[in-house]
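J.: Predicted structure and sequence below. I'll ask about it afterward.
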Amino acid sequence: MKKTKYNLLNKRMYMTAGTLKKIPLLSIILLFSFSPYQKELKTEYYYNLQYLKESSSPRQMTMIDIDNLGRNKPTLNNGTLFTYKNREVMKAAIAGNFSSWQPRAMKRSKFGVWYYFLPGENNDRTISYKFIINGIWTPDPMNQIRENDGSGSYVSLADPVTPFMSKQLTYRALGKNTIEFRIYKPGARFISIVGDFNNWNPENDLLTQHKDGVWRLTKRIPRGTYRYKFIVDGEWVPDLYNIKSASDDNGDICSILTIE
């Protein structure tokens, strides 16, 4: 692949020059000064992708994969979702610098949208990629950020997912039988924790919000294995950054804590 001295910001400015001429300079400065990646990523369940109706430019999000329950694998990953829509396509794949340009198969939704989710929170380089549609290599038609590939065509470009996009916190041990529960929810108003250790009582253990947007609770718990969940403004949610999880009595996801 042909390299270029321009960074991704310069490519954006180059590819959209016709549009930027109509925008005041101050607006352009503001556009690139406030990055949306400083906010918490949108969270989605992986199985919901089968219901995608429309394609879009690459979207960065946090994906929950419940198939990893009980496999000691992360149920949650930050990454980038790539999509391509064409009901007449029989086979679609994606290749890029993340795969050494080896094609990776894409899946098809019930509405004709092909999709591929690329985990990559620790990848700090720009993603270069192309779709392979019915055997033909093509840039992403929904993404106008491109560069010349040196062969008379273009490769599409996407920003990497960086670790600072969200605070990936879970509980931590502070000492013998002492656990600090943590969850990053700067916009929440009320958070408590429920589990086998407090008879699932939402009023027993309340977390305290700190200036960094992290809610915390320090609690002494006897040795054993416990299921637990957070209650965030009335909604029961698992500890998504705890890779140990199982199902509760209702079949919903809950997190697992083991104190030895």
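T.: It's in.
J.: From now on I want contacts and neighbour counts done on CA atoms only, so please keep to that.
T.: Will do.
J.: Now for Y115, how many residues are close by?
T.: 23 (other C-alpha atoms under 10 Å).
J.: now do the one 4 residues further on
T.: When neighbours are counted by other C-alpha under 10 Å, P119 registers 19.
J.: tell me the contacts of it?
T.: Contact partners of P119, counting by C-alpha atoms under 8 Å, 6 or more residues apart in numbering, are N77, N78, G79, T80.
J.: before we move on, which element is the second one in?
T.: Assigned by DSSP states H and E, N78 belongs to strand 76-85.
J.: Would you mind pulling up the elements that that strand packs against?
T.: strand 59-64, strand 113-119 (3 or more C-alpha pairs under 8 Å, 6 or more residues apart in numbering; DSSP states H and E).
J.: quick one: which of those strands is nearest F230?
T.: Ranking the helices and strands packed on strand 76-85 by proximity to F230 (C-alpha to C-alpha) places strand 59-64 first, at 16.4 Å.
J.: what angle sits between that closest one and strand 113-119?
T.: Strand 59-64 runs at 70 degrees relative to strand 113-119, counting by axes from the mean of the first three to the mean of the last three C-alpha atoms, to 10 degrees.
J.: relative to strand 76-85, how tilted is strand 59-64?
T.: Using the same axes, to 10 degrees: strand 59-64 against strand 76-85 is 130 degrees.
J.: tell me which residues in strand 59-64 are buried?
T.: Using 16 or more other C-alpha atoms under 10 Å as the test for burial, strand 59-64 gives R59, Q60, M61, T62, M63, I64.
J.: Help me confirm that A246 comes into contact with Y228.
T.: No: the criterion here is C-alpha atoms under 8 Å, and A246 misses it with Y228 at 9.8 Å.
J.: so what sits against both of these two?
T.: C254, S255, I256.
J.: Closest one to V113 out of those, please.
T.: Checking the shared contacts of A246 and Y228 against V113 by C-alpha to C-alpha gives C254 as the nearest, at 31.2 Å.
J.: and that closest one, how many residues sit next to it?
T.: 24.
J.: for T178, same thing?
T.: With other C-alpha under 10 Å as criterion, T178 counts 15.
J.: I figured it hits R220, correct?
T.: Yes: counting by C-alpha under 8 Å, T178 does reach R220; the two are 4.4 Å apart.
J.: about what we covered before: more neighbours: which of A246 and Y228?
T.: For the pair A246 and Y228, the greater number of neighbours falls to Y228 (24 against 19), based on other C-alpha under 10 Å.
J.: do you know which of the helices and strands packed on strand 76-85 lies nearest G195?
T.: strand 59-64 (21.3 Å).
J.: which helices and strands sit right next to that closest one?
T.: By 3+ C-alpha pairs under 8 Å, 6+ apart, strand 59-64 packs against strand 42-45, strand 76-85.
J.: Alongside the first one, take a look at this:
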Amino acid sequence: MAAAFCNLCSAFAKDNKKSQNIEFTTPYEYRVIVNEIEGVTAPYQKDDYIVFTAKDGPRHIGIVFDFEDYKEIHSFMRKTTTDIEGNIIDSVYFYILDLPKNIDSISYRLIIDGIWTTDPQNFNSYYNPYTGISVSTLSVKNNHVDETQKTDKGVHFIYMGESGQKVRLGGTFTNWDSSIYELHETRPGYYELYLPLPEGTYYYAYYTGTKSFADVTNPDRAWSGEGREASKIVVN
């Protein structure tokens, strides 16, 4: 039986030179994960990395993520397996994401030869009626912990509503300025924000556009200085 060898060849676009150089700049764990890729599968998590794979054939495959507002295109790389004579036995595209902090779900799209699409290897997707776009989704276990979340004094704000909104937070801790904090849509219609607040009593409200409203999950209510209904919370 002829011996098989794995090779990595770049599939980066010319304007994406800041992408990974596996041989020199990536950590040991990354290279181990690359060596373990055996074929095209649904995306999966390996420690603090998410592995995406795609079939060989296209000239270029890119991926964009919700936590970057779908603005930065990350190029897949190609892993090839060759025999002792250098003949290609198998080839697969892959991209490995170093999981950002404080994220428990990911929405993303692929760009295959310039065409934006969902991930054909991932059956989990949803349609956003506000943007008219379907995106692939993936739940993850995040081992990256932000130092602010290690404190035992703080508030985890949660709002549930329609997907695709910009939900802001204002209160006595911002002098009712709603432009400072915006909740993050961690999964469709589920918005979160963690604030490390010192001990005390606070009043707050959520905002969408120019409209403000109290937290329906919090029964403690009050009225803001502007005469609007607000929610009350005590951190102790």
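T.: It's in. Keep in mind that this is a model prediction, so the values were computed, not measured.
J.: Any idea what the TM-score is?
T.: Once superposed, chain against chain, the TM-score is 0.36 (TM-score structural alignment, normalised by the length of structure 2); 99 aligned residues with a C-alpha RMSD of 2.9 Å.
J.: Please name the spatially closest residue to Q45 of structure 2 (chain neighbours excluded).
T.: Leaving aside its chain neighbours, Q45 of structure 2 sits nearest to V51 (6.2 Å; criterion: C-alpha to C-alpha, 6 or more residues apart in numbering).
J.: Measure how buried the residue nearest to Q60 of structure 1 when sequence neighbours are not counted is and give me the count.
T.: Leaving aside its sequence neighbours, Q60 of structure 1 sits nearest to T80 (C-alpha to C-alpha, 6+ apart; 4.4 Å). Look at T80 of structure 1: counted by other C-alpha under 10 Å, it has 23 neighbours.
J.: pretty sure T80 of structure 1 is in contact with Y115, am I right?
T.: No: look at T80 of structure 1 against Y115 with C-alpha under 8 Å: they stay out of range, at 10.5 Å.
J.: any idea which strand is longest in structure 2?
T.: Using DSSP state E, we find that the single longest strand of structure 2 is strand 88-98.
J.: Which elements pack onto the next helix or strand after that strand?
T.: For strand 88-98 of structure 2, the following helix or strand on the C-terminal side (DSSP H and E) is strand 105-112. The helices and strands touching strand 105-112 of structure 2, judged by 3+ C-alpha pairs under 8 Å, 6+ apart, are strand 61-65, strand 115-117, strand 133-139, strand 184-187.
J.: redo that, cut-off 10 Å
T.: With contacts defined as 3 or more C-alpha pairs under 10 Å, 6 or more residues apart in numbering; DSSP states H and E, strand 105-112 of structure 2 has these neighbours: strand 49-55, strand 61-65, strand 74-75, strand 115-117, strand 125-128, strand 133-139, strand 184-187.
J.: Now distance to I22 of structure 2 and mean neighbour count too, for the ones you listed, in CSV please.
T.: Shown next, in CSV, are these (distance: least, C-alpha to C-alpha, whole Å; neighbours: other C-alpha atoms under 10 Å):
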stretch, distance to I22 of structure 2, mean neighbour count
strand 49-55, 15, 20
strand 61-65, 17, 22
strand 74-75, 13, 23
strand 115-117, 26, 14
strand 125-128, 30, 14
strand 133-139, 25, 18
strand 184-187, 30, 20
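J.: Which one of those strands lies nearest to H156 of structure 2?
T.: So among these, strand 184-187 is nearest, using C-alpha to C-alpha, at 11.8 Å.
J.: Now do the closest one: which elements does it pack against?
T.: Using 3+ C-alpha pairs under 10 Å, 6+ apart: strand 184-187 of structure 2 touches strand 105-112, strand 133-139, strand 155-160, strand 190-195.
J.: how about a cut-off of 8 Å?
T.: strand 105-112, strand 190-195.
J.: next helix or strand past the last one?
T.: Next in sequence after strand 190-195 of structure 2, counting helices and strands by DSSP H and E, comes strand 200-208.
J.: Would you mind giving the orientation angle of that following strand with respect to strand 155-160?
T.: 30 degrees.
J.: residues of strand 200-208 of structure 2 that come out buried?
T.: Quick answer for strand 200-208 of structure 2 (16+ other C-alpha under 10 Å): Y203, Y204, A205, Y206, Y207.
J.: how many degrees apart are the longest helix seen in structure 2 and strand 49-55 in direction?
T.: When structure 2 is parsed with DSSP state H, its longest helix is helix 28-36. Helix 28-36 of structure 2 runs at 30 degrees relative to strand 49-55, counting by the same axes, to 10 degrees.
J.: Next SSE downstream of helix 28-36 of structure 2?
T.: strand 44-46.
J.: Can you list the buried residues in that next one?
T.: Y44, Q45.
J.: list the helices and strands that strand packs on?
T.: Using 3+ C-alpha pairs under 8 Å, 6+ apart: strand 44-46 of structure 2 touches strand 49-55.
J.: re earlier: just put the buried residues of strand 200-208 of structure 2 in a markdown table and tack on distance to V135 of structure 2.
T.: Output for those, formatted as a markdown table (distance: C-alpha to C-alpha, whole Å):
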| residue | distance to V135 of structure 2 |
| --- | --- |
| Y203 | 36 |
| Y204 | 32 |
| A205 | 30 |
| Y206 | 26 |
| Y207 | 26 |
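J.: Next, give me the two most distant ones among these.
T.: Y203 and Y207, at 13.6 Å, using C-alpha to C-alpha across those.
J.: Turn the shared contacts of A246 and Y228 of structure 1 into CSV, columns for distance to A17 of structure 1.
T.: Below are the shared contacts of A246 and Y228 of structure 1 laid out as CSV (distance: C-alpha to C-alpha, whole Å):
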residue, distance to A17 of structure 1
C254, 49
S255, 49
I256, 52
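J.: These in strands, which ones?
T.: For the shared contacts of A246 and Y228 of structure 1, secondary structure assignment (DSSP E) places C254, S255, I256 in strands.
J.: What about the spatially closest residue to the last one that is not a sequence neighbour, how many residues nearby?
T.: So that's I256 of structure 1. Nearest non-adjacent residue to I256 of structure 1, counting by C-alpha to C-alpha, 6+ apart: R227, 4.7 Å away. By the criterion of other C-alpha under 10 Å, R227 of structure 1 has 21 neighbours.
J.: what helix or strand does R227 of structure 1 sit in?
T.: Going by DSSP H and E, R227 of structure 1 is part of strand 224-232.
J.: for that strand, packing partners?
T.: So strand 224-232 of structure 1, by 3+ C-alpha pairs under 8 Å, 6+ apart, packs with strand 191-195, strand 235-237, strand 253-259.
J.: if we compare those strands, which one ends up closest to K42 of structure 1?
T.: From these, taking C-alpha to C-alpha, the stretch that ends up closest is strand 235-237, at 15.1 Å.
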